[in-house]
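1. this one's sequence-less:
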C-alpha cells in the first residue's frame, strides 16, 4: 500500500477538463451550429465560475486541463482558475487525438500548447492529459523531453506510477472511465454522444463506492469532470455532497499533481515503474 503523507490512507484529486467548444471538434466552430457550440461555451461561461465558488467554499485545490485554443479564446477564464490557486495542465491545442497525428505534429502541439498556457497565466506548465485519454509512445517520450512532470491519461494502476524514460521519469496519475462525468452526463444528437443522461444520485452512488474502494486499498481517487457537464445545477449539488462525504474521512489526502510530484521528488512515495 502506498504510504501517503502524514500517514493518510488514500489520496483525492478533483480534476476538470475545460474542453468547452473544442469538445465538439470542428463542427462547433464553423460559425453555423450555434446550439452545439453553446453547449461547450456553457462550461467556461457558467460552469467554471460555479466550480471555483464551490472549491473555495470547501478549501479544495483542483487541477484543470485546458486545450490551448480555449486559452486563446477566453484567457480571462484560464487566469481566473490559476489566480484561484488551482493547477493548470496541457490538453492538446484543439483537443485533437494524438493517435491521429504524426510524432512531429504531436511534439509541435505539445510545445505550442504549453507556450500558450504559460503566456496566459505567467507561470510554468508541466502537467498533461491527452485528449480523450488516447496517448501514444511518442507523446510520452516528448513529455519527458520537454520536462513535463506528470501525465494523467493511462489506466494501468489505481495508484501513481512511473512511466517513460529510464528507469521512469514521468509520473503517471492514472484515470478510470468509472470516474469520468462524460460517461455519465454527456449527450448530443449529432454528433451522436451518449445514450442515457444519468441521474445525479446514481452517479453519486457510483463515485462514493469507488472512493470507498480507493480508501480500502490505499489508492488515488481521481475524478475527471467537464465544466459544461458537472457545472449544471443538479450535478454541482451532487459534487458538493461528494466533497462533504470525502471530508468526513480525516485519512484522505487532498492533492494536486504538483503535490504528488513533490512527494515523489523528495523520495517520500515508493512507486512502481510500469512500461505504460
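-> Sure, I can see it. What you are looking at is a predicted structure, and each value in this text was computed from that prediction instead of being measured. Numbers count the residues shown, from 1 in each chain.

2. Going by C-alpha atoms from here, please, whenever you check contacts or count neighbours.
-> OK.

3. quick one, strands of the stretch 151-276 of the chain?
-> 161-163, 170-172, 220-225, 252-254 (DSSP state E, counting those that start in this stretch).

4. can you list contacts of the second one?
-> If I follow you right, that is strand 170-172. Strand 170-172 is contacted by residues 140, 143-144, 148-154, 160-164, 261 when judged by Cα atoms under 8 Å, 6 or more residues apart in numbering.

5. go with 7 Å
-> Strand 170-172 is contacted from outside by 144, 149-152, 160-164, using Cα atoms under 7 Å, 6 or more residues apart in numbering.

6. Pick out whichever of those residues sits closest to residue 209.
-> Relative to residue 209, the closest of those is residue 160; by Cα to Cα it sits at 20.0 Å.

7. C-terminal to the lengthiest strand in the chain, what's the next element?
-> For the chain, the longest strand by residue count, based on DSSP state E, is strand 10-17. Reading on from strand 10-17 to the C-terminus, the next helix or strand found by DSSP states H and E is helix 34-42.

8. what packs against that following helix?
-> Contacting helix 34-42 under the criterion 3 or more Cα pairs under 7 Å, 6 or more residues apart in numbering; DSSP states H and E are the following elements: helix 227-230.

9. Can you name every helix or strand that the helix it packs on contacts?
-> helix 34-42.

10. repeat that for 10 Å
-> Using 3 or more Cα pairs under 10 Å, 6 or more residues apart in numbering; DSSP states H and E as the contact criterion, the elements in contact with helix 227-230 are strand 10-17, helix 34-42, helix 48-57, helix 182-185, helix 233-247.

11. Please identify which of those is closest to residue 81.
-> That would be helix 48-57 among these, by Cα to Cα, at 7.3 Å.

12. Give me the distance from the closest one to the chain's centre.
-> Distance of helix 48-57 from the chain centroid (Cα atoms, centre = their mean, to the nearest Å) equals 16 Å.

13. Counting by contacts, list what it packs against.
-> Counting by 3+ Cα pairs under 10 Å, 6+ apart, helix 48-57 packs on strand 10-17, helix 75-83, helix 227-230, helix 233-247.

14. In addition, the following structure is provided for comparison:
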C-alpha cells in the first residue's frame, strides 16, 4: 500500500502523534470581534479548553507515560499562562498555530509574516525557545507560508494532507519536513456543534467517532504509516470522549509496535534517516503553481 515506507525507530510498525489544537476563545474573537463578549454560552464552551480539558488530557497522557504536541495560537499562550505551564511541566511540545487563529492564505504576505513573527516571540518568551513546528490555523497554509518556515528555521509543518507518511517541502531555499494528516483524523468533523460558528455536525456517540480513528490506526499499523490526530481539547477533552481516548490509547499499546512521539521528535527522526541515507523521501516543490493556471481566463477586476 505504501511504496516507500519509512523505517520507524526500534522497528515500530507505525508512529502515533495525538496532537491537540488549543484554540480556546481566540476563534470567537476572530470570527465575532465586536460581539464576542456577548456570546457567553459559546465563550464558556471554548474556555473549557484551558480550564478543564487540557488539565484532564495532560493527566491522561501522564497515566500512559507519553508526551505529545499541543498547538496554541500565541494569543492563547499569553492569555492562559497557567495552562501553558501545565503543558510544559508534562514534557509536551508547544507548536506554532498563528497568533489569533488568523487564516494565512487570506492575508497579504506582509500581514502573514507579522503575525507569524509575533507568534514566534510569544512562544519563545513562554517556553524559552522558538517553536520547532507549525500547523496553519484551519489548515490555511498559503503560497508564502513555506518561505516563512524556511526563513525562520522551523523544522516541520503539520498542515497538509499529501501523503500517509512524512515527506519534504522545498521552496528552492530550504526544506521542512511535512507531517501530514487528513480530515477524517480531525475531531471537528465528528463532534463540533456550535451555532455561532455555523457548525452543526450530527451528534454521535464517542464510540462511533472512535471507530474512524481506530480503523485509521489499524491501517497505519498494518502498512507502516503515520497516524496524526488533529483534535481540540474542548471536543475530545469532554468526559465521555476523554474516556474513549483512554480506551484507544490502551488499544494501541496492547497492539504493540507503536512509537508514540511528539511531532518534533518525528521530524527529527525523518531528518536523521534522510541524512544517513536509510530512507529517501518524496519532495514537493512549493508553491505548486505560481498563480492561476493559464488555461482559464482571469476574471476582470
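-> Yep, that arrived. Treat the numbers as computed from the prediction; the structure is a model and nothing was measured.

15. Overlay the chains and give the TM-score.
-> Here the TM-score for the pair of chains, by TM-score structural alignment, normalised by the length of structure 1, is 0.95; 276 aligned residues with a Cα RMSD of 1.5 Å.

16. What is the corresponding segment of structure 2 for the longest strand of structure 1?
-> Using TM-score structural alignment, strand 10-17 of structure 1 corresponds to residues 14-21 of structure 2.

17. what about residue 213 of structure 2, distance to residue 195 of structure 2?
-> 26 Å (Cα to Cα, to the nearest Å).

18. between the two, which one's more packed in?
-> residue 213 (20 against 9; other Cα atoms under 10 Å).

19. Give the aligned equivalent of that one in structure 1.
-> Residue pairing (TM-score structural alignment): residue 213 of structure 2 is matched to residue 207 of structure 1.

20. pretty sure its match contacts residue 179?
-> Yes: counting by Cα atoms under 10 Å, residue 179 is a contact partner of residue 207 of structure 1 at 6.5 Å.

21. Need the overlap of contacts for those two.
-> 221, 223 (Cα atoms under 10 Å, 6 or more residues apart in numbering).

22. what's near enough to touch residue 144 of structure 2?
-> 104-105, 108-110, 112-113, 171, 286-287.

23. Next one: the match of residue 213 of structure 2 relative to residue 201 of structure 1, how far apart?
-> 10 Å.

24. In CSV: the helices and strands packed on helix 48-57 of structure 1, plus distance to residue 125 of structure 1 and mean neighbour count.
-> Shown next, in CSV, are the helices and strands packed on helix 48-57 of structure 1 (distance: least, Cα to Cα, whole Å; neighbours: other Cα atoms under 10 Å):
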stretch, distance to residue 125 of structure 1, mean neighbour count
strand 10-17, 15, 23
helix 75-83, 11, 17
helix 227-230, 21, 26
helix 233-247, 27, 16
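
25. Out of those, which gets nearest to residue 253 of structure 1?
-> Nearest to residue 253 of structure 1, of the helices and strands packed on helix 48-57 of structure 1 and by Cα to Cα, is strand 10-17 at 4.6 Å.

26. For the closest one, give me the average deviation versus structure 2.
-> Here strand 10-17 of structure 1, set against structure 2 after superposition, deviates by a mean of 0.5 Å using mean Cα distance after the TM-score superposition for structure 1.

27. Over in structure 1, see which of the contacts of residue 144 of structure 2 survive.
-> Retained contacts for the contacts of residue 144 of structure 2 in structure 1, judged by both residues aligned by TM-score structural alignment, their matches' Cα atoms under 10 Å, are 104-105, 108-110, 112-113.

28. ok so, going back, take the strands of the stretch 151-276 of structure 1 and write them to a markdown table, including mean neighbour count.
-> What follows is the strands of the stretch 151-276 of structure 1, written out as a markdown table (neighbours: other Cα atoms under 10 Å):
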| stretch | mean neighbour count |
| --- | --- |
| strand 161-163 | 23 |
| strand 170-172 | 26 |
| strand 220-225 | 24 |
| strand 252-254 | 21 |
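
29. nearest to residue 45 of structure 1, of those strands?
-> Between those, strand 220-225 lies closest to residue 45 of structure 1; by Cα to Cα that is 15.8 Å.

30. Onto which residues of structure 2 does the closest one map?
-> With TM-score structural alignment as the criterion, strand 220-225 of structure 1 aligns to 226-231.

31. sorry, back to before: could I get the helices and strands packed on helix 227-230 of structure 1 as TSV with distance to residue 255 of structure 1?
-> Shown next, in TSV, are these (distance: least, Cα to Cα, whole Å):
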stretch	distance to residue 255 of structure 1
strand 10-17	5
helix 34-42	27
helix 48-57	13
helix 182-185	22
helix 233-247	13
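
32. Compare the strands of the stretch 151-276 of structure 1 and give me the one nearest residue 272 of structure 1.
-> strand 161-163 (5.2 Å).

33. once aligned to structure 2, how far is that closest one on average?
-> With mean Cα distance after the TM-score superposition for structure 1, strand 161-163 of structure 1 averages 0.4 Å from its match.
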